[in-house]
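> sharing a model prediction with you, sequence too.
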Amino acid sequence: MGNKEWREYGRTEVIDNTLNPDFVRKFMLDYFFEERQNLRFDLSNEDGTFTICHKTEVVKNTLNPVWQAFKIPVRALCNGDYDSISFVLLPNASQVTLLSFLVDIEVTFLDYIKGGTQINFTVAIDFTASNGNPAQPTSLHYMSPYQLNAYAMALKAVGEIIQDYDSDKMFPALGFGAKLPPDGRVSHEFALNGNPQNPYCTGIDGVMEAYYQSLKSVQLYGPTNFSPVINHVARYAASVKDGSQYFVLLIITDGVISDMAQTKESIVNAASLPMSIIIVGVGPAEFDAMVELDGDEVRISSRGRFAERDIVQFVPFRDYIDRTGNHILSMARLAKDVLAEIPDQFLSYMRTRGIKPSPAPPPYSPPSQPIQTQI
């Protein structure tokens, strides 16, 4: 848990007089895309308790209550073994009748991942002058020898979670709002590694290194335009609509958007693509425009056209800074909230397109007999 304490999830049955117990009881744990989940296994004691699968509402003043229909995951009820389902009468109850039931198969985010859907993660970092001179400690881009700056913390927090869903660990990393060498042209869509033909970096550590190198070579300038990097990722997402790939763009920025109208139009267009956008605001600026882009309360629109679905999640980094200076805890909290909406946004796209997950490949089984080769 966040406070470094452990929470008991359940207990197995007791098996006496063996050093190699074969436990029967299984535990199904809730899976959270946005968190790193640690498990601990301890020896447990017999307590003779039952596992509650579901509690109905209370129906008062009648000896013949009729309860409302309810929904319960099969894994929680019987772990998929329909023959093992049994009903226990409550104390003082004479008969309980099951009127009807329906088994509804509901696919999850993990079903798509197991079926081979690839998550493609792209980073876009704000290099506008409002961040301050990177050589000065007051800059949001300042490279302190003692701790990560806000940009690096946000990138590392989100990237280290999401990189586990990208099989090749190669991430495009872009910058915007800077003057580039050698001619000083302003770019809102440049490769952090200096190679526009191949902007991919190896792992999150590779992205971090490219970010630090860019700070040494480019000149912070402006304005703060989002639409070029959104359109950059949207072009790739538009070419793969069969459910085999899904694209996540992380934008880290400090300021007010300069191309708000164009950004809103880009987001409305991207909402029909297999794509999500995460915006992390760093620094003390007001981020009212970012809240509008988030679209949780009012669906974003452009020129009278509403976005097909909500694909933007915005969080201000300052809300996650731990007062005790624990940056690891700050990063964990940030990643949890930033990534919480991604699975639902992903499923929303797949369901509206009628895309089912591919079957998971069979697990690898080594040959039972050694392979004989005759020479």
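Perfect, I can see it now. In this text, all values refer to a predicted model and were calculated from it rather than measured experimentally.
> CA only for contacts and neighbour counts going forward, please
Noted.
> just checking, G159 touches T202?
No - checked against Cα atoms under 8 Å, the pair G159 and T202 is beyond contact range at 12.0 Å.
> counting neighbours, go ahead and name the busier of those two.
Between G159 and T202, counted using other Cα atoms under 10 Å, G159 has the larger neighbour count: 21 against 15.
> do you know how far the more buried one is from V207?
Separation of G159 from V207 (Cα to Cα, to the nearest Å) stands at 9 Å.
> below is structure B, check it against A:
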Amino acid sequence: MSMNGPCSHLQLHVQCSKLPRKDTLSKSDPFVVIYTFDERNNAFVEYGRTETLSNNHNPDFATGFDLSYFFETTQKLRFDVYDEDTKGGSLQAQDFIGRIDTTLGSIMGEYHGRLTAPLLSKSGKKTKGVITVLAEEAAKSAGVVKFRMRATKVDKKDLFGKSDPYVVISRNLSGSWATVHKTEVVRNTLNPLWAPFEVDLTRLCNGNPETALKFEVFDWDRVGSHDFIGSFETTLAAIQADPHAEHPLINLTKKAKKRSYRNSGVVAFDECTTELRPSFVDYLLGGLQLSCSFAVDFTASNGRQDMPSSLHFNSPAQRSAYATAIEAVGNIIQDYDSDKLFPAFGFGCRLPGQNVTFQLPLNGHYENPMCNGVQGVLGAYYSTLQRVELWGPTNFAPIINITADIAGRHHAAFMGGRAAPTYFILIIITDGVISDMADTMDAVVKASHLPMSIVIIGVGDADFSAMHALDSDDALLESKGVRAERDIVQFVPINQFMSGRAVSGAALARAVLAEIPGQVLQYCRKHNLPAGPRLPPAQPAMAMGSAPAQLQGQASAPPPYSV
């Protein structure tokens, strides 16, 4: 069905309550998957996921979902609630709790856009747990609020220590509180100083500084529920009007039991400033180019490519997961790439009679590894499968260093006024455990100040736990005593988007590229890049001057990496 009429942009927030216990020794670790309905294929496809909240039967998820709302169209939605048993595993590896099927119109038709419904089993029977979906029209606010917070004399909650405080910020949404941000945990202190953080202005208060905000402080516990310390309510306008004010943390339960109770600590803001900034769209309209390159794992653990059990096996009936990933992601990225040229490499393989290479151009040309469009990458991938031996090990550092070299030289050209700005995205598709983890961590940390992101797509059922260490959502990656400037890695296991042997390409592409706009903005803002007038189109990145040093002089011989 066409959706060409006027639309509104909505934010959806998800909460659950009274969820059942799925874990033997603790509470459940819930997360929610939201699906939209694909009319063309008559099936639900994954749209996004919340974060996982450990040991929580009444989760209020900070992750929101942005959707376009078309009044004249039935937009079917599905919300599935799971208990996470295997971090990063497929949905089949998690415990299903329950679901609801609804429409965006039904949510908007509820009082104040608040839909509350009991969870159902897959067969449609009522089960334990309730889900609430809150909808709100998103305001256009191109800015962030920068916070620096501290607290003094918070309550001691740990038997053998002090407390491990963290802050949860919520905003009032039609009479309910919706979580918008959680800070880091500061360990073993009663006087925490939280690291500076930023919250998108739309996310924080939907652009309205008079929106009621609630700040709750909890003591983090490794096992069981986190202990509530205290809270206070205010508004962004009130904080900024009196930036030196102190805010007592009040625990009403404790206050009711103790006459002499004053507070459970005091919170102060060392900074709470609003900064209007260009958006991701502003940078695109200002001339920013996105350049995507691919690195394909050709190690032997994939299985021999002519065997149906191989992860590289392709047939007319079913293409490989590698091919699906290349096409799904490439089709999105190429719209933002003016030259439609993609560097594409293989690693962990060897040509007959030669050493193992970790940077084999899929098109066979070391001086110019560019492939023409997504179909060019696919053609080169299929061709390479016919002429290489799958080998090993699984080394990431060489290909990361090549991309970093290209990104560094191109950024220097941009700063010198010789090229338009370009942001590089390296897509690594792999089936196994990284063999050169220390070198890879070092390469990622060194690349974190450059205009580049790394997306790792995990294929197959291998142990991908090390990938989550690189995808440093909780704390910035460190190597050899140096901390990364920003998080530039995202890991996406392809099994999350599989139904049988088929992969939802659209859902995969959405997950793979979800963090790219935020990472681009982090880089541009960190380096004070203007979203100014459109500059002349960039030269193809690898065509600028000579090829990277790692590839020079190797038109007829593989790079000097061997095992």
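Yes, it's here. This structure is a prediction, so every number in the text was calculated from the model and none was measured.
> any idea what the TM-score comes out to?
These two chains, once laid on top of each other, score a TM-score of 0.71 by TM-score structural alignment, normalised by the length of structure 1; 297 aligned residues with a Cα RMSD of 3.5 Å.
> what about P316 of structure 1, neighbour count?
When neighbours are defined as other Cα under 10 Å, P316 of structure 1 has 23 of them.
> typo on my end, it should be N326 of structure 1
Here the neighbour count serves as a burial measure; for N326 of structure 1 (other Cα under 10 Å) it reads 10.
> kindly report the same for S320 of structure 2.
Here the number of neighbours of S320 of structure 2 (other Cα under 10 Å) works out to 18.
> residue in structure 1 paired with it?
Under the alignment (TM-score structural alignment), S320 of structure 2 maps onto N149 of structure 1.
> so that match sits right up against Y142, yeah?
Yes - in this structure N149 of structure 1 lies within contact range of Y142 using Cα under 8 Å: 6.3 Å.
> follow-up on the earlier one: distance of the match of S320 of structure 2 from L334 of structure 1?
Per Cα to Cα, N149 of structure 1 is found 14 Å from L334 of structure 1.
> same question, I125 of structure 1
Look at I125 of structure 1 and L334 of structure 1: by Cα to Cα, they are 17 Å apart.
> next: P199 of structure 1.
Going from P199 of structure 1 to L334 of structure 1 by Cα to Cα gives 26 Å.
> helices of the stretch 151-300 of structure 2, start to end?
Per DSSP state H, counting those that start in this stretch, the stretch 151-300 of structure 2 has helices spanning 201-205, 236-241, 252-257, 280-285. These are given in chain order.
> dump those helices to CSV, plus mean neighbour count and distance to F269 of structure 2.
Conversion of the helices of the stretch 151-300 of structure 2 to CSV gives the following (neighbours: other Cα atoms under 10 Å; distance: least, Cα to Cα, whole Å):
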stretch, mean neighbour count, distance to F269 of structure 2
helix 201-205, 23, 16
helix 236-241, 16, 8
helix 252-257, 12, 23
helix 280-285, 16, 29
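> in JSON lines, list the ones you listed along with distance to F424 of structure 2.
Formatted as JSON lines, the entries for the helices of the stretch 151-300 of structure 2 read as follows, by distance: least, Cα to Cα, whole Å:
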{"stretch": "helix 201-205", "distance to F424 of structure 2": "27"}
{"stretch": "helix 236-241", "distance to F424 of structure 2": "36"}
{"stretch": "helix 252-257", "distance to F424 of structure 2": "51"}
{"stretch": "helix 280-285", "distance to F424 of structure 2": "14"}
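> so which of those helices is nearest G175 of structure 2?
Proximity to G175 of structure 2 (Cα to Cα) singles out helix 201-205 among the helices of the stretch 151-300 of structure 2, at 13.8 Å.
> what's that closest one packed up against?
Judged by 3 or more Cα pairs under 8 Å, 6 or more residues apart in numbering; DSSP states H and E, helix 201-205 of structure 2 is in contact with strand 143-152, strand 165-173.
> please identify the most buried of those strands.
Stretch with highest mean neighbour count among those: strand 165-173 (a mean of 22; mean count of other Cα atoms under 10 Å).
> kind regards, and thank you for your time.
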